[in-house]
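In: Need the 3D shape of this:
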Amino acid sequence: MRVIAGDWRGRKLVAPKGEGTRPTADRTRETLFNMLNSRLGSFEGLSVLDLFAGSGALGIEALSRGAEHCLFVEQDAEAVKAIKANIAALDARKRSTVQAGSVMSLGPAKATHDLILLDPPYDTGAGQVALDRMLRLGWIGPATWIALETHKREEIKLHGLAIEAERAVGKAKLTILRLAD
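Out: Below you'll find the predicted structure:
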């Protein structure tokens, strides 16, 4: 697993040990960031939230492309170790915060984020539950872009959010969302 583009392009990332996480394939990550780049134009200065972070590859990719800060949220202990190791190897500690614990333990937001990346376990509905919670607690604002990875057969039904784009890549479905009008 490698960083696709930006300052850390080509740098290797470590994945968590065990079966607790499913790292996003390089091809899927590249497709996702192409989709986001065409909408955002640039990642410069963005505040990013990486939920169900796993190895941290999605948030690290955003940082590599110029995001100002990323909050990584992950409950699996081995995954938290991998995120911290990846952040240390890239000397990204000042631009990163790692929160060990469930996405559902997040309280009210101090501010909205520019980009929220979610890669929950497939076929659990956890992404939808997390997004509903993020909406209620003020993490999502009018300028927020959301990228949700699910299994390609998983149905997405979200209240208050509109689907901007969807694309199937292998077993995954990538969905870009915004606040509904």
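In: Only C-alpha atoms from now on, for both contacts and neighbour counts.
Out: Will do.
In: quick one: buried residues of the helix ranked longest in the chain?
Out: What stands out as the longest helix in the chain, according to DSSP state H, is helix 26-40. Buried residues in helix 26-40, counted by 16 or more other CA atoms under 10 Å: T28, R29, E30, L32, F33, M35, L36.
In: want to put them side by side, so please do this one too:
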Amino acid sequence: ATPRSSAIRPTTDRTREAVFNVLAHRFAEQLDGARVLDLFAGTGALGLEALSRGASYGVFIEESAEGRGLIRDNVEAFGLTGRTKIFRRDATGLGEAGTLAPFGLVFADPPYGKGLGERALQSAKAGGWLRPGALCVVEEAVAASFEPGPGFSVLDERNYGETVIRFIEAA
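Out: Okay, here's the model as predicted:
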């Protein structure tokens, strides 16, 4: 399922393929059997792609009703109902993970240029959503400033047109 409104901006097919090529060749151990957290999930494309490539479980965080409906449709279409959960939350204010086991692979594709990726990473770390050494893949506009903050190290950075993808390790 794809979005009807412009409020949801899915990662382009080209960029998504490039991200998963980097994951497969440089961070394969982070993908196999991973528990995936998809922040600003939109259609769920990144988390669903990870599940199709060997991740074991995915949680999708999306605030909009349209986005959650699209994720639900896509989860059902791919037969992944038992391997996923969808939460209505603001990714920059996740709160405590509670009984959820921490995640080893995180995708964040926030609206560009608003500093939301940095805030979401800090929120996930503070709430216990990330396991030590978690790999966080953050999409942002090339022109936007980005500083992941304390407890994170940028391992790799790739530009795709106006988009930059950062591969970041959580301490």
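In: coming back round to it: what comes into contact with the helix or strand following the longest helix of structure 1?
Out: The element immediately downstream of helix 26-40 of structure 1 (helix or strand, assigned by DSSP states H and E) is strand 47-51. Applying CA atoms under 8 Å, 6 or more residues apart in numbering, the contact partners of strand 47-51 of structure 1 are 56, 58-59, 62, 67-74, 103, 113-120.
In: Count the neighbours of P142 of structure 1 for me.
Out: Look at P142 of structure 1: counted by other CA atoms under 10 Å, it has 12 neighbours.
In: and it, that's in a helix?
Out: No. Counting by DSSP: H, G, I helix; E, B strand; the rest coil, P142 of structure 1 is not part of a helix but coil.
In: Tell me which residues touch the residue nearest to it when sequence neighbours are not counted, please.
Out: Leaving aside its chain neighbours, P142 of structure 1 sits nearest to L179 (6.0 Å; criterion: CA to CA, 6 or more residues apart in numbering). Neighbour list for L179 of structure 1: I140, G141, P142, T144, G160, L161, A162 [criterion: CA under 8 Å, 6+ apart].
In: Could you do R22 of structure 1 as well?
Out: By CA under 8 Å, 6+ apart, the contact set of R22 of structure 1 is G54, P121.
In: How about the secondary structure of the residue positioned nearest the centre of structure 1?
Out: Nearest residue to the geometric centre of structure 1 (CA atoms, centre = their mean): L117, 2.3 Å. Using three-state DSSP, the structure places L117 of structure 1 in strand.
In: give me the element the aligned partner of R22 of structure 1 in structure 2 is part of.
Out: Using TM-score structural alignment, the partner of R22 of structure 1 in structure 2 is R9. Using DSSP H and E, R9 of structure 2 maps to neither a helix nor a strand.
In: How about A147 of structure 1?
Out: strand 145-151.
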